[in-house]
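1. What follows is a protein structure lacking sequence information:
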């Protein structure tokens, strides 16, 4: 779908630009906003699936077949299945709309692709059930960490919780960030675009969400009815935490893949693409980061500004190369939408000249 939509957006021209000639769709910022983050997300999925295959091989080849590695494989599989199938439907729909009326025509395959993939959000497990499995694993790991803690561990945890509450909700973290950035968008972005800080923000969201849910569920004690009641009450929070964890897994897979690339230009472009994926995740969840005091208003605003003014313009010239890398042969894509549009443009130019 991205192959079709991106190539069409590079061929389709609409409205005159500064020099009087018509502008390709992908030169419009809104179109870049629609398609480029989807390319970034797709690359994150590809790298995640590769890591999943590596884990599968490690377990079932007997290289490292333990109860823990099997549990890890099950968790990553469930998380990947849920997000990948949801992402696929979202991507196809956006690509369909980005191609206008042409995208709705059966001959261009986008509506057919969506119909074919629709079943996978429930096939082999409803996605919400898959994420509940992930959430259960997150809560289990959290419980293990505090199963038999010593006094020092408990004291450190309690102090950390009190400190976080005071700093985050009291606005001290936001104030400190504002002072550090001193009104500079560049400094605000500089903090967030750092790989370590991106990872910290994404990880902190997962850990905080899981800890919050665990503390709420703990109130049930050994009362089975109360446990069921609280689990149902916070079920949506569990799904959101599991989804955040799945997004973190994908960001980490993308980041790990960058370390295996040797070509300098490829590293630079794919780092921009990874940053676009990370920044998009942060932007989509800005309300959480602001409510919980993880980001100041200035840094939250800088995220959107950096996407629009830096990442999208940098990646725009490489859009075709990025979809070329999918290595999809014409017999698999099976549509001539972009080619037909280029021919239409040439024919129109010929008519105008004549």
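-> The structure has been received and is ready for your questions. All of these numbers come straight from a predicted model, not from anything done at the bench. Residues are numbered from 1 along each chain as shown.

2. all contacts plus neighbour counts: C-alpha atoms, from now on.
-> OK.

3. Quick check: next helix or strand after the strand or helix carrying residue 31?
-> Counting by DSSP states H and E, the element that carries residue 31 is helix 29-60. The first helix or strand that comes after helix 29-60 along the chain, using DSSP H and E, is helix 67-98.

4. if we can go back for a sec, the helix holding residue 31 packs against which elements?
-> In terms of contacts (3 or more C-alpha pairs under 8 Å, 6 or more residues apart in numbering; DSSP states H and E), helix 29-60 is packed against helix 2-11, helix 67-98, helix 235-258, helix 264-284, helix 312-315, helix 319-324.

5. and that helix, how far out from the chain's middle?
-> 9 Å (C-alpha atoms, centre = their mean, to the nearest Å).

6. any idea of the angle it forms with helix 67-98?
-> Helix 29-60 and helix 67-98 are oriented at 160 degrees to each other (axes from the mean of the first three to the mean of the last three C-alpha atoms, to 10 degrees).

7. take the one below as the second:
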């Protein structure tokens, strides 16, 4: 049974990731041809010149690369188990957990990203010949197929809780919090208030200094890891106090924290993707390629932090200055740096014309404008 379910989930993850690549290739190529809205000099800009368009497409591109790298690691893990090279109860449990998290996140990402690409292409994106609506319709069922995503993430969360229970014979929040401290180092200061005070002093009046902490690879990893560990620690503490003697109370407490379980598992899946992206960077030898791909990895990491700023602020992991600087760094630095490389990044997917099958990705807009220019000459 495990083999059937895991194979299906691995296959779905790869399929939807490739669909995202197709949609992004169409949307980004079109955005580098389609001109709209004259500026002060009367010249129209390509859509990719606009900050909002960059905000829609470039984080989606970064997330797709992270997802693709995570899928490659999942394939290696799958091969090790099913080839028999490393087939143990532990490795099978790891594979099942990663496959469940990957399937849930990738299918949700695909639906969101393809819809974003469809809208980014305007009315052209809605036309069946340009494939966006068809792709999204075909993938919609995957949020349920081979396991409903919410159910799969509960499986992931239960595995994380099980790992914590094995680490501690009698877990309580204090003990688990200490475990988190040992895992992520500097987070110890967060619980004593010293970290928050130091951040405010350093950040005052300096966006460059306040963002330097988060831009560092080690600290990105620390922030993403700490969120998962802290969420699981709190869940373990809450569920432990429900007790085993009263099944009604146990069920009530579990149901009360069901959404927290989903959020913790989703955070774990995103951490897996960030780690896979970071591992892939270590295999890049060309310095210029490494620089661009590091910016793209940072965009993925910063986007994850930005999406969860409420948690980081409420739990004292980031000051308001650093939180504000994250958005400023995305909009003011990373998007501008990555915009000139967007075409190269989608070309690197290596998709043939037969796989893309949309004129929007192959100069239809340029040909349209040339035809209009000749007609008006």
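-> Yep, it's here. Small disclaimer: the values here were computed from a predicted structure and weren't measured.

8. Mean neighbour count and distance to residue 290 of structure 1 added to the helices and strands packed on helix 29-60 of structure 1, as TSV?
-> As requested, those are exported to TSV (neighbours: other C-alpha atoms under 10 Å; distance: least, C-alpha to C-alpha, whole Å):
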stretch	mean neighbour count	distance to residue 290 of structure 1
helix 2-11	22	32
helix 67-98	19	24
helix 235-258	21	16
helix 264-284	19	11
helix 312-315	17	24
helix 319-324	16	32
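
9. looking at those, which is closest to residue 163 of structure 1?
-> Closest of the helices and strands packed on helix 29-60 of structure 1 to residue 163 of structure 1 is helix 235-258, at 22.2 Å (criterion: C-alpha to C-alpha).

10. Other residues contacting that closest one?
-> Contacting residues not belonging to helix 235-258 of structure 1 are listed as 43-45, 47-48, 51, 76, 79-80, 83, 128, 131-132, 134-135, 138, 199, 202-203, 205-206, 209-210, 213, 267, 270-271, 274, 277-278, 281 [C-alpha atoms under 8 Å, 6 or more residues apart in numbering].

11. superposed on structure 2, where does that helix end up, distance-wise?
-> On superposition with structure 2, the mean distance recorded for helix 235-258 of structure 1 (mean C-alpha distance after the TM-score superposition for structure 1) is 0.3 Å.

12. As a markdown table, the helices and strands packed on helix 29-60 of structure 1 with distance to residue 32 of structure 1 would be great.
-> As requested, the helices and strands packed on helix 29-60 of structure 1 are exported to a markdown table (distance: least, C-alpha to C-alpha, whole Å):
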| stretch | distance to residue 32 of structure 1 |
| --- | --- |
| helix 2-11 | 9 |
| helix 67-98 | 10 |
| helix 235-258 | 21 |
| helix 264-284 | 12 |
| helix 312-315 | 7 |
| helix 319-324 | 9 |
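
13. For residue 334 of structure 1, find the nearest of those helices.
-> Of all the helices and strands packed on helix 29-60 of structure 1, helix 2-11 sits nearest to residue 334 of structure 1, with 9.5 Å by C-alpha to C-alpha.

14. residue range for the following helix or strand past the closest one in structure 2?
-> Downstream of helix 2-11 of structure 1, the next assigned helix or strand under DSSP H and E is strand 13-16. Counting by TM-score structural alignment, strand 13-16 of structure 1 lines up with residues 35-38 of structure 2.

15. same question, stretch 253-270 of structure 1
-> Going by TM-score structural alignment, stretch 253-270 of structure 1 sits over residues 276-293 in structure 2.
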